[in-house]
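Asker: I'll drop the sequence and a predicted model, then ask my questions.
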Amino acid sequence: MPPLLLLPLKKPLGIAMQFARRIAGLDWRFLLLLLLLLPISLLLFLSISSSSPAANPFSNLAPLLLLRGGEAASGRGVPPPAASASASAPVRRTWKEELVRSRMAVCLVGGARRFELTGPSIVERILKVYPNSDLFLHSPFDENAFKFLLLRSAPRIAAVRIFRPEPMAESEPELRVLTARNSPNGIQGLLQYFNLVEGCLTMITSHQARHNFAYDWIVRTRVDGFWNAPLDPDNFIPGHYVVPPGSTYGGLNDRLGIGDLPTSTVALSRLSLIPQLDQAGFRQLNSETSFRAQLTTQNVTHLAKRLPFCIVTDRQYAFPPSRFGVPVAAISSKGPLSGAKCRPCTPVCRGACVEQVMPVLDKGWSWTQWDNGTLELCDAHGEWETGWEKIFDRVAGKVLAKQRKRVWNLKLNDCVSEFEKMRRRTVSWQAPAADEICKVGLGYAR
């Protein structure tokens, strides 16, 4: 027994020893009876005195013993919540701690394109920030798919589906509800994108059913998003679906969404809800307006919050942008850029220039937040400038720059080996053979 706990017992034990010496000459059976009664009397004394905290020498140890008991019970060093306000040091988990312990799915969709630039930022600033999250990847197979081997360092990989894209049938409700206007690939492009998003929901639903549980949260984002800061816990709001502001194109920015399971199920059902939108009389919607219609018709409350990511684009846009033009942010902008288009460039427009250009833009179209020096603009009317790699590496930092260089210097055998390691870590894997993915990506199959 620790000396601390023996202190209150020294005096009673001393008295008992003196008494024992005096009665040593008595019958041994009588002595044994006294020795049995002594600990019982001591326990009775402690139980009575415990009703008065000042009189109980163990009362100050109660919170410590409770904490250690909670650690032992959980096996993970997680203290139980405080039982009452009277505890001297109540233990409360932060919202971040609650999220880390929750069940979370992170859904990545889209083509790999510049994934050597964006992928490492997603791993470092979303997946590793919430290491208990399960990764789901849904992407078409093309010459860039080999870059997905960068996801091998993700803490947990639940499902990967890299599929060969095929034309999708266009139903009458879809032709009525959707419009080809401003879509690079017409209605077919919208349907392919919606299929990517809802396909990820199908993967998540299947994983839940197979393992008999339900996710608390789903984060859905695009693989071409570059994150310059971690995903903050404040963006997880029960009963609300969080989207970025700006780039709304008349509806809601659909480049990222965060919600609990019920709100996310509605938000990710991009194809399934089109018949309901048709019955409700919606016509000629683009991706953003149909997204808003999905949420409003299903009574899902949405909130717009600024988020630290941008969409890396190779597309070319006129500069300076007109009212309905598209501003392309320098990837070095402080942001948060909330999903605005970006590229690594030497900014041509800062400060006073931005203050002249941005107010011209329609705020309900491709506008993005620009005040307080948070935005710098590229002249994106041509190809990426020579030397953009150094610009990116300086902005991204050494860790992310190293990943970019590694992909560019990848050998076939190393590519195949890393894909195989990633496949073995993945619960559900649906993709072409690693050898084919790497040969197509590295130019061996052309």
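Answerer: It's in.
Asker: from here on, just use CA atoms for contacts and neighbour counts.
Answerer: Noted.
Asker: hang on, residue 302 in a helix?
Answerer: No - counting by DSSP: H, G, I helix; E, B strand; the rest coil, residue 302 is located in no helix; its state is strand.
Asker: number of nearby residues for it?
Answerer: Residue 302: 21 surrounding residues under other CA atoms under 10 Å.
Asker: what of the one 3 residues further on?
Answerer: Residue 305: 14 surrounding residues under other CA under 10 Å.
Asker: which residue is the nearest non-sequential neighbour of it?
Answerer: residue 244 (5.2 Å; CA to CA, 6 or more residues apart in numbering).
Asker: any idea how far residue 197 is from the one you found?
Answerer: In this view, residue 244 and residue 197 are 17 Å apart by CA to CA, to the nearest Å.
Asker: check residue 114 too.
Answerer: 19 Å.
Asker: in addition, the following structure is provided for comparison:
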Amino acid sequence: MKNPIKFLPHSPRRLLALDWRILLLILFPLTFLIYLSLSSTTSVSGFKSIFANTHNPIPPAHPPRIAVCLVGGARRFELTGPSIVERILRVYGNSDLFLHSPLDSNAYKLSLLKEAPRIAAVKIFVPGTIPVTEAQSRVLTAQNSPNGVQGLLQYFNLVEGCLAMIKEHQEKNNFTYDWIIRTRVDGYWSAPLGPENFVPGQYLVPPGSSYGGLNDRFGLGDFNTSVVALSRLSLVPQLDSAGLTQLNSERAFKAQLVTQKVQYTTKPLPFCVVTDRRYAFPPARFGVPVASLSSPGPLSGAKCRPCRPACSGSCVGPIMNGLAKWWSWTEWANNTLELCDAHDEWENKWEELFDNVAGFNLTSMRKNVWALEMDQCVNWFEEMRRRTAQWIAPQAREICGLGLRPK
């Protein structure tokens, strides 16, 4: 007679088979979770998705090389600098910082860039008068430029000088950057620069504040498009050859891209340009709206300051609809914009308004800069210099001494 135990539902063989099935069901998801955990720790934050929707993805073994070109004077850098560190440089932690900035009484504030993950080159220089060529005098206009054509040339020199620093660093190290992010020292970032903004073959600029051309307060592109976009001085002769005249900065910028057949696109971006300038309120058709730093945004490079909004909600539409859309207009729909009355100086206790918007980390960095003493400032710059591949700047004590006094 056959052994009936062989067919019992709870026989040892049956139990053994069930145990293995249960064990496999447990082990498979555990193994998958461990794999995901390990893969995430070996990737650079944000880079996996940068090229997810492009036609030319870069494999994870080759994370893209990014140069961050930071240009301009440091007037309110204690407010803007921490946001650049937190929301651009630390988001793309393997990016290299290139700083091109004039030496003035606020340059000591640039020492907070010691917090940047990586610094490739720093140039802090004494600006001099740039001779105006015949082509430049024909192509450019002094109208609406606070410092005339010379002001435009100084700005163009900052931008193209940063490109020269990037090229020199590439040649020394035998590689080419995949992307260049160009932003301004006076730009306050209310949120991180997202990876969806990296699109091969298209140069990204913010919408609004176009002044008849393209908003030139920020730019992002692959290396080839960026070379054209950042060549602000050297392409002026080609604009002259094309018969273009009396261009402001924004119109000249657009003409550069169009004449060189570089495709461009506009996307809203979470930053604004902190300004001390005064503007009439409410702004007329060709006036300049000044956004409150507390605006839900994104402000896409509009002028801004910390303020108690003088106009928000239903008040905003009539004012913004009265502006020339191709001039100083910025996006305001869906309650994204609050307006300051900027006809006078910054209001009392603006620091509290800023701190409420900026949050703990940025507030702490602002206070650290304000509390800087001479020796600490020198130490911060020396720390930066030790970590920087190329350093062209006066002695740290000279930079700090222009804005700080020994106690």
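Answerer: Looks like it arrived, so ask away. The structure presented is a predicted model; accordingly, all values stated were derived computationally and were not measured.
Asker: quick revisit: the residue nearest to residue 305 of structure 1 maps to what in structure 2?
Answerer: Matched to structure 2 by TM-score structural alignment, residue 244 of structure 1 sits across from residue 206.
Asker: and the helix of greatest length in structure 1, which stretch of structure 2?
Answerer: Longest helix in structure 1, counting residues (DSSP state H): helix 186-211. Matched against structure 2 by TM-score structural alignment, helix 186-211 of structure 1 falls on residues 148-173.
Asker: mind checking what secondary structure the residue nearest to the spatial centre of structure 1 has?
Answerer: Note on structure 1: the residue nearest the mean C-alpha position is residue 126, at 4.6 Å, using CA atoms, centre = their mean. Assigned with three-state DSSP, residue 126 of structure 1 falls in the helix class.
Asker: quick one: it and residue 228 touch, right?
Answerer: No - proximity of residue 126 of structure 1 to residue 228 does not meet the contact threshold set by CA atoms under 8 Å, at 10.7 Å.
Asker: which residue numbers in structure 1 go with stretch 256-264 of structure 2?
Answerer: So stretch 256-264 of structure 2 is aligned with residues 294-302, judged by TM-score structural alignment.
Asker: residues of that stretch that come out buried?
Answerer: 294-295, 300, 302 (16 or more other CA atoms under 10 Å).
Asker: ok now that stretch, how far from the chain's centre?
Answerer: 22 Å (CA atoms, centre = their mean, to the nearest Å).
Asker: what's around residue 156 of structure 1, how many residues?
Answerer: So residue 156 of structure 1, with other CA under 10 Å, has 20 neighbours.
Asker: residue in structure 2 matching it?
Answerer: Alignment note (TM-score structural alignment): residue 156 of structure 1 maps to residue 118 of structure 2.
Asker: which parts of the stretch 1-150 of structure 2 are strands?
Answerer: Here the stretch 1-150 of structure 2 has its strands, by DSSP state E, counting those that start in this stretch, at 66-71, 96-102, 119-125.
Asker: re earlier: excluding sequence neighbours, find me the nearest residue to the match of residue 156 of structure 1.
Answerer: Spatial nearest neighbour of residue 118 of structure 2, excluding adjacent residues (CA to CA, 6+ apart): residue 96 at 5.3 Å.
Asker: what does the one you found align to in structure 1?
Answerer: By TM-score structural alignment, residue 96 of structure 2 lines up with residue 134.
Asker: what's the neighbour count on that match?
Answerer: Applying other CA under 10 Å, we find 22 residues neighbouring residue 134 of structure 1.
Asker: now swap in the one 3 residues further on and tell me
Answerer: Here the number of neighbours of residue 137 of structure 1 (other CA under 10 Å) works out to 24.
Asker: how about residue 123 of structure 2?
Answerer: That count, for residue 123 of structure 2 with other CA under 10 Å as the rule, works out to 20.
Asker: quick one: residues contacting it.
Answerer: The contact partners of residue 123 of structure 2, taken as CA atoms under 8 Å, 6 or more residues apart in numbering, are 99-101, 391-393.
Asker: buried ones in the match of helix 186-211 of structure 1?
Answerer: 149-163, 165-166, 169.
Asker: same deal with stretch 131-140 of structure 2?
Answerer: Buried-residue list, stretch 131-140 of structure 2, by 16+ other CA under 10 Å: 135-136, 138-140.
Asker: cool, and stretch 15-25 of structure 1?
Answerer: By neighbour count with 16+ other CA under 10 Å, stretch 15-25 of structure 1 contains no buried residues.
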